[in-house]
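Asker: this one's structure only:
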């Protein structure tokens, strides 16, 4: 059986401390990135770029995030999450500032794409979940991961209106409030300063035990061969690919899709905020249910319901109310795949290399994200519509619902053939 062990109770960090600091970090790191779609219009208009230029940079961001994830996770497993989080925070701030200063598509791809992608790999789920996996009792692990994922959702609910206010200002005549916005460029500078707040929060995830974290003494190479030789790991990666395609396509291109159909920017802002708000409940529920139900069934249900929601959305009249209902439904399903997916990885392989293995699963997610955001811009520029990409998202959701069904959740037997 899986012999991965946890730190002794006396050596563990307080669960409350881990969850508070981890949740705050994810709130900032995920919250900032969830609003990037709000910059598509103003940046492309001022710079004279096509939507594909902007979309390609964010596609590179997602790919860089995924590619750097296993390395950030391996470093966190080896040297602790604290140092990785500090480096990620500094990169995040630098990337946001350079994103605002970029005047060419290549420079924008380097800042908004490569730098921010690498920054996110060191400040989001893989690194934080590694600490949760090692420091939280297994009986509460899925729930704790749901809390952290819910924090990322709350970050979207909180940060999207904040970012819109930084760009465009806040105007509430009924309350006598009229605050001018800083503009898209200065808004990025302010967010860069905010990203530095991750550094003091990282201190709460500094693990006390720097020694070996597993009784199995499994090497990194052995862990990789075992994981990639195990069919369930590959099925999880396939499902997560679809998750990335769907959520990033919707998150980045939804504002422009609604604008093309004559809806005001405030509808798009509200829609993204609703996704974040309802995802708080969805991710928490997924983490809690993961303690009681088969996680593969939870994942299959989530992907199937996403496809159903998109089909209905595309076939009803497009009004602010239909957008809000769709956003609420998608919000419940948005990041609710995160807790059960990562909990299954920990359950199968143990926690010694959880950050690294979670990073590889997330790399698959980010390949999907790359295709979702890039194809959204590419096919829009070539067809003048997002319709093809919407229906690709539906088909992929059905595939992911089927792909998660054969996943085996029991701990892998050490020393037995990987596919046994």
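Answerer: Nice, I can see it. The structure presented is a predicted model; accordingly, all values stated were derived computationally and were not measured. Numbers count the residues shown, from 1 in each chain.
Asker: C-alpha from now on. contacts and neighbour counts both.
Answerer: Noted.
Asker: With adjacent residues omitted, what lies nearest to residue 81?
Answerer: Of all residues not flanking residue 81 in the chain, residue 127 sits nearest, at 6.0 Å (C-alpha to C-alpha, 6 or more residues apart in numbering).
Asker: next, the one to line up against it:
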């Protein structure tokens, strides 16, 4: 087998492994919203208890992501993902036996937050990004991202059926068995040939030096501010829309189908965004996505609330859901190269997770205080406008030439 054929085979295995890991990791994670109602009812919790644990998970995930990314850049993606798979499995087992708020925060919040930092986009898409040529990078990231969406489409109805037939605790234990598959799948992630070789003309920079360069680059922080919007909106909808629908007389199935449609059509959105990102301005595409999200929110709230309007909203939001991810990571690679991509993508992702924390927690707090989600809906619409405006400030030129 020639070197070129061996590289293509390695790349194929890496994309397949990354796709399957993202599908499992994000598929199970998106199903967490379905546990809010049964666990809150059994233990007589308000919405805020479960929402705080989810919010803590997103915040922990975000704060440790730069460090997890730095470990992956230095020691390799494979070992980081494998450790994340073990933590994810243990965390789900603990959630299954969580009967108090402190144990729920420890398991669902802290342990799963750590696990997700090692088994989700920043680490895996960075590995894929290092393995492909710059002109095909956005599309490759889009393909891997789309797999995570397919996992959501499959796991959401599966999780609902497991909860309905076996109870929420058994459903979590079955999910833990599935997540354990991440460990053997991590062996498919080959480190050889990913990163650009270090040569005398291309000496490696210290991580502190890379951070200083990024800190002085205004576009990097504008991009991070835009990702805050994405995190707030998707976690608010992912955690609280099923509850919002129950408040308006719909059953749990309607919310599950909504989230499944989001996962299904996000396959189209992430792949399409990756394809377009290789051909058109990534910042303009991001402005379009955030603008369309705001329009979709307004239309959903103004139109009569029916099963059909809910499902149509799911289709539209699915296309716009995580289509920001390959574009945002692609911009980081375009600005700073791929050698430090896991760490720098992790820093941008931190702002996404701060938004996720607020979207998850404030949604539950707003509901407990007022009995509705009106304030958070309005804030989500305002954030769409903010998301459009900040990307006007992002410049796409390279800062570190290491592609």
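Answerer: In hand now; what should we look at? Computed from a predicted model, the values in this text were never measured in an experiment.
Asker: Post the TM-score for the overlay when you can.
Answerer: After superposition, the two chains reach a TM-score of 0.96 (TM-score structural alignment, normalised by the length of the second structure), with 397 aligned residues with a C-alpha RMSD of 1.7 Å.
Asker: circling back: wait, the residue nearest to residue 81 of the first structure sits on residue 74?
Answerer: No - between residue 127 of the first structure and residue 74 there is no contact under C-alpha atoms under 8 Å: 9.1 Å.
Asker: Give the equivalent position in the first structure for residue 138 of the second structure.
Answerer: Counting by TM-score structural alignment, residue 138 of the second structure corresponds to residue 142 in the first structure.
Asker: so stretch 65-76 of the first structure aligns onto which residues of the second structure?
Answerer: Stretch 65-76 of the first structure maps onto residues 61-72 of the second structure, going by TM-score structural alignment.
Asker: try stretch 198-205 of the first structure
Answerer: Stretch 198-205 of the first structure maps onto residues 182-189 of the second structure, going by TM-score structural alignment.
Asker: And that stretch, what's buried?
Answerer: 182, 183, 185, 186, 187, 188, 189 (16 or more other C-alpha atoms under 10 Å).
Asker: any shared contact partners between residue 127 and residue 74 of the first structure?
Answerer: Both residue 127 of the first structure and residue 74 are in contact with residue 355, where contact means C-alpha atoms under 8 Å, 6 or more residues apart in numbering.
Asker: Tell me which of those two has more neighbours.
Answerer: Shown here are residue 127 of the first structure and residue 74; by other C-alpha atoms under 10 Å, residue 127 has more neighbours (32 against 25).
Asker: For the corresponding residue of the second structure for that one, I want the exact helix or strand it lies within.
Answerer: Matched by TM-score structural alignment, residue 127 of the first structure corresponds to residue 123 in the second structure. Assigned by DSSP states H and E, residue 123 of the second structure falls within helix 121-131.
Asker: how big is the offset of that helix relative to the first structure?
Answerer: Superposing on the first structure and averaging over aligned pairs (mean C-alpha distance after the TM-score superposition for the first structure), helix 121-131 of the second structure comes out at 1.1 Å.
Asker: helix or strand right after that helix?
Answerer: helix 137-166.
Asker: What are the buried residues along that following helix?
Answerer: Buried, per 16+ other C-alpha under 10 Å, within helix 137-166 of the second structure: 137-160, 162-163.
Asker: what's the average distance of the next helix or strand after it to the first structure?
Answerer: The helix or strand immediately downstream of helix 137-166 of the second structure is helix 168-179, counting by DSSP H and E. With mean C-alpha distance after the TM-score superposition for the first structure, helix 168-179 of the second structure departs from the first structure by a mean of 0.6 Å once superposed.
Asker: to the chain's geometric centre, what's the distance from helix 168-179 of the second structure?
Answerer: In terms of C-alpha atoms, centre = their mean, to the nearest Å, the centre of helix 168-179 of the second structure is found 21 Å from the chain centre.
Asker: what packs against it?
Answerer: When contacts are defined as 3 or more C-alpha pairs under 8 Å, 6 or more residues apart in numbering; DSSP states H and E, helix 168-179 of the second structure sits against helix 3-30, helix 77-96, helix 137-166.
Asker: let's see 10 Å
Answerer: Judged by 3 or more C-alpha pairs under 10 Å, 6 or more residues apart in numbering; DSSP states H and E, the packing partners of helix 168-179 of the second structure are helix 3-30, helix 36-43, helix 77-96, helix 137-166.
Asker: where exactly do the strands run in the first structure?
Answerer: 169-172, 177-180 (DSSP state E).
Asker: As a markdown table, those with mean neighbour count and distance to residue 377 of the first structure would be great.
Answerer: Below are the strands of the first structure laid out as a markdown table (neighbours: other C-alpha atoms under 10 Å; distance: least, C-alpha to C-alpha, whole Å):
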| stretch | mean neighbour count | distance to residue 377 of the first structure |
| --- | --- | --- |
| strand 169-172 | 14 | 27 |
| strand 177-180 | 12 | 30 |
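Asker: Export those as CSV, with columns for distance to residue 348 of the first structure.
Answerer: Formatted as CSV, the strands of the first structure follow (distance: least, C-alpha to C-alpha, whole Å):
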stretch, distance to residue 348 of the first structure
strand 169-172, 48
strand 177-180, 52
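Asker: which residues sit in contact with the residue nearest to residue 81 of the first structure?
Answerer: 22, 69-70, 72-77, 80-82, 84-85, 120-121, 205, 354-356, 358-359 (C-alpha atoms under 10 Å, 6 or more residues apart in numbering).
Asker: again, only this time at 8 Å
Answerer: Here residue 127 of the first structure is in contact with 72, 73, 76, 81, 84, 85, 121, 355 (criterion: C-alpha under 8 Å, 6+ apart).
Asker: hang on, the earlier thing: the helix holding residue 123 of the second structure vs helix 3-30, what angle?
Answerer: Inter-element angle recorded for helix 121-131 of the second structure and helix 3-30: 170 degrees (by axes from the mean of the first three to the mean of the last three C-alpha atoms, to 10 degrees).
Asker: Fine by me, thanks again.
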